[in-house]
Structures are given as structure tokens and as C-alpha cells.
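A.B. asks: kindly generate the corresponding structure for this input.
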Amino acid sequence: MPRNILILLSEYGYWGEELLGPLTAFDERGYQSVFATATGKRPKALPPSLDPGYIDPPLGRAVTTPEVAVAARRLDESDRLDTPTSLAEWIPDRPYFSEDGFIRKIEAYYRDIARLDEQIEDYDALTIVGGSGPIVDLANNGRVHELILAFLRAGKPILAECYGVACLAFARDWENRESVIWGKHVTGHCKEYDYKDGTGFIGVDFNMGPPPYPLEYILRDATGPDGRYHGNVGKETSVIVDYPFVTGRSTPDSFLSGQKLVEVLESGLRRYGW
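C.D. replies: As a prediction, this is how the structure comes out:
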């Protein structure tokens, strides 16, 4: 039986290579990939991620090779992303405490959420693709958090890249409010890679300037005293495996991130990069 991977993408723009890298590794193994977005809209690649001439401001160099640009554009324009699963239709929204009939509603909510454990049985892993888009519709999305918690309960691995790692930092059980990466070793978009200006999104005519939060600081806090954030600044790649998590720092780590998730699934890899 082929393995099945659930791949979560932002509707506000994903970075081309950060989908291409893992997906290439999955395709090479014959895995079946199922795509999902917050509301079922088709995801689109951020234009700079398809441009080999784009110079990344913090790094002062191009970050997309001509070969990757061609392959990422071909993928973005293919029909593979046309009909993603809608998290809004699949996973219930937690009711406000101020709603009428809250007790009955929260009881129903927990019944529905419990069904997630059965609904993800056919999936072997979850992948959260990076880019600036996840800042908008994935990082603080309660449905995404419930999906992450369900994969963790099932003991299934989760790969997150770049700003997608923020989803892990904010995924918490409502009882103890402790991040799922507390005590874990992770990487993610480091402070040195942050833009001073130009953070952009698909479908929004707005230059945010710098990112709304420094992800590195959030990850340092979320991992706690017994975990650690690894920026690996100066090293060409930064991928950390601390099972069940595989985390990638940014664009250059995309192919390696996918390869390491395959090793987790096929070879029992449990630790890498620290």
C-alpha cells in the first residue's frame, strides 16, 4: 500500500520550492499526496518564488535556481492543486464561550474533534508548506491546531517549513496551553532572514513591511528550557528531526526536509541535525 501524505498550503501564497522539495521526495517514493487549504481555495505560489532573478534582500542573492523555477511553475500551473480539501468544511470551529448554549455546543465540538482520530487513519504524515502566506491563514488557525494534535495523538510525523513552523508553536491543548514543541529541538525562519520591507501575500494588495512577528523568538520561547531553536546561520541548510517533528528553516532546506521525512517513515529516523 502506498503511503498517503496530507499537505497543508496557505491560500495567501506558498513558496514554490517549499512545496516542490517535499513533493518531489514523496513522488519519487510513490506516495499519494492530498492537498488542503483553510477554506478550499486553490493555493498559488508567491511570484518571487518562481523568479530565478529575484534577489532575496536579507541574503543579497538569488534563492531560486532556474531549474527549480521552471519545475515550481510547472507544478503551480498543473491541475494537482485544483481541488484542495477545505479545513473549514472538514474540521469544526470551536465555539465562543459567550455563545448561547455554549455547554451543548462545546460538547458537540469535542465529539466532532474526536472523529478526527479516525479520519486521519489513512494518512501517514502531515506536511505544512512555508512561505509568507501561513502567517495569515494557518499559524493561528484553530482547525490547523486540531489537525496537528490529531496527528500527534496518532504518533504520526509532521513536517513544517519556514513560517509553517509557527503552526507548531501555536498548536496547544486548551487545558495546559503548552506548545506541542515544548522540550523539542526545531528550526525555522531565523531573525537574520527577516525582511525589513516587502512581506507580501497572494490576493492582498498590501506591503506589510517586515513580518508581523519574528518567528525565531516565538520558537525559542515555545520550545522551553529543555528544548532549543537552531538557526544554523551561516550553514547552507538547516533541517532538524526531533521525532515526531521535522522542521526546515527556509527555501534551501526544502528538498532535504522532504528527504528526511521519507527517512522518518521508511528508516525509522528519529533524530537529525542536532
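A.B. asks: drop to CA atoms for contacts and neighbour counts, all remaining ones
C.D. replies: OK.
A.B. asks: list the contacts of the residue most central in space within the chain.
C.D. replies: Centroid-nearest residue in the chain, with Cα atoms, centre = their mean: residue 128, separated by 2.3 Å. By Cα atoms under 8 Å, 6 or more residues apart in numbering, the contact set of residue 128 is 7-9, 158-161, 164-165.
A.B. asks: this one as well, want them side by side:
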Amino acid sequence: MKHILMVLTSHSAMENTDSTTGLWLGEFTDPYYGFIDAGYRVTIASPLGGKPPIDPLSLLTENITASNRRFNDDKAAQSALDATLVLDTINATDFDAVFYPGGHGPLWDLADDEYNGRLILEFIKSRKPVGAVCHGPAALIKAAELAPGLLSGTRITAFTNTEETLTLRADNIPYHLETRLKKLGADFKSAVLPFTNHVETDGLFVTGQNPLSAGPAARALIALLKKGTIKD
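C.D. replies: This is a model prediction of the structure:
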């Protein structure tokens, strides 16, 4: 049985506002059930362990997905989310792939977490896929700083500068993720229209642009795993 690690943010504060952020719930539940329904085992971790903060906006009616509703009736999944493992206790050798959901939180903690950066490099060294969606690709930043050139020329997508502006949160974040990834050498790609599904697979990296891309990104990672040996 394949074993997937899902790494979530532990960060909730935003800049210049009393509003909070954290995990975007649908970006966890859509991939989580995608992996579970494919017969995979899932382990959940976060920098601080325990229950991660949930972005309140992801709980609004207009942002609720079918997987959110399924989660609301799934006591086992709720218990797993409430008791995430502490990230620095995780060993890449125990897993077949890693996936990073978004919410704005990863811009602060996962992007700057050296243990997380080294964990990603271990997955890459072992030829294991690394998936991320929306602001989840911020988790790649520290890995790319530790291994310059890691993202050079690699097709990556993430929440775009335009989408940040349209969500009215551009003044509440430390940097724009699209800009940061481009500076690290990524060949950044996005959908023609904001907030529409867009997924990129390049080598070991699978990235999705926004919440609508969470389920498709998980399916792309599953497809990569099913191919077996992954070549450069």
C-alpha cells in the first residue's frame, strides 16, 4: 500500500489585519479523499503538530466542496486532522510521496522551515513525487534555497499574483508566491482565467494553481505514482 505524507501549515496570523488564515480546508479534504479512495494510507503532519488553524473563509458556504461535507461526517478523518504529527519527527523513507495543501499559512512557516526544506530534498533524492496546491508550493522555497537550481526551468504553478489581488489579501502577505518562485528559477505557468483549474507535472513535481486544482493535483500525483520508476 502506498503511503502519502500530507504536510499542513501551523500558521494563522496575517499582516496588517486582524483576519486570520491557516489551512484552506478543501485543499486538504479534496486530496485526502483522493488518496484514501485510491487505496493509499495517509499520514498528516505540521510544523507544530496537533490541530492546524483553518482559514475561516474556507468554511464559508460558497467555498464548501463535496469533500468538505464528507469530512464533516468522518470522525476518523477529523481525529487525524486534530492530531497531526510534529513535522520534525517525520522521515521521508517512510513515505512514497508528499503533498502540501495551501491556505496562506505556508507563506510564513513552511517556506522558512529548514527541516521541511531538507525533507523535500530527501524525497527528490529518493525519486519520490512532491505535490502542492495553491499556496502549498511555498513549501518548496526553503528546499530551493538549500539546493540552488532545484526549481530552475521546472514548470511550477501556484496561486498567482492576479489571484492575490482579486482576493484583496495582497497587502496582508509577506510576498507574492508567483514572484518568489520565478526568482528561484521556476518556469511559472497558470491558467488563462484566474480561479480556474490548472495543474503542472514536471519530473517529480506536481503543482496546482488554486483551490479548484486541489483534487486534480492529487489525481496527477496518483498517476505519477502509478507509473512506477520516475525518470528525470
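A.B. asks: re the thing from before, which one in the second structure is aligned with the residue nearest to the centre of the first structure?
C.D. replies: Under the alignment (TM-score structural alignment), residue 128 of the first structure maps onto residue 100 of the second structure.
A.B. asks: go on, residue 155 of the first structure?
C.D. replies: Residue 155 of the first structure maps onto residue 127 in the second structure, by TM-score structural alignment.
A.B. asks: that match against residue 228, yeah?
C.D. replies: No - between residue 127 of the second structure and residue 228 there is no contact, the gap being 10.2 Å when judged by Cα atoms under 8 Å.
A.B. asks: who has more neighbours, these two?
C.D. replies: Counted by other Cα atoms under 10 Å, residue 127 of the second structure and residue 228 do not tie: residue 127 has more neighbours, with 17 against 9.
A.B. asks: quick one: secondary structure of the more buried one?
C.D. replies: coil (DSSP: H, G, I helix; E, B strand; the rest coil).
A.B. asks: with the one 4 residues further on instead?
C.D. replies: The three-state label given to residue 131 of the second structure by three-state DSSP is strand.
A.B. asks: so what's it up against?
C.D. replies: For residue 131 of the second structure, the contacting residues are 97-100, 205-207, 217-218, 221, by Cα under 8 Å, 6+ apart.
A.B. asks: now swap in residue 90 of the first structure and tell me
C.D. replies: Residue 90 of the first structure neighbours (Cα under 8 Å, 6+ apart): none.
A.B. asks: 10 Å - rerun?
C.D. replies: Residue 90 of the first structure makes contact with 38-40, 112-113, 116, 119, 143 under the criterion Cα atoms under 10 Å, 6 or more residues apart in numbering.
A.B. asks: those in helices, which ones?
C.D. replies: The members of the contacts of residue 90 of the first structure that map onto helices under DSSP state H are 112-113, 116, 119, 143.
A.B. asks: would you turn these into a markdown table with neighbour count?
C.D. replies: Listed next are these as a markdown table, based on neighbours: other Cα atoms under 10 Å:
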| residue | neighbour count |
| --- | --- |
| 112 | 15 |
| 113 | 21 |
| 116 | 17 |
| 119 | 12 |
| 143 | 20 |
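A.B. asks: closest one of those to residue 82 of the first structure?
C.D. replies: Residue 82 of the first structure lies nearest to residue 143 out of these, by Cα to Cα, at 21.2 Å.
A.B. asks: hey, where'd the helices end up in the stretch 101-250 of the first structure?
C.D. replies: 102-114, 116-119, 134-137, 142-153, 166-170, 215-223 (DSSP state H, counting those that start in this stretch).
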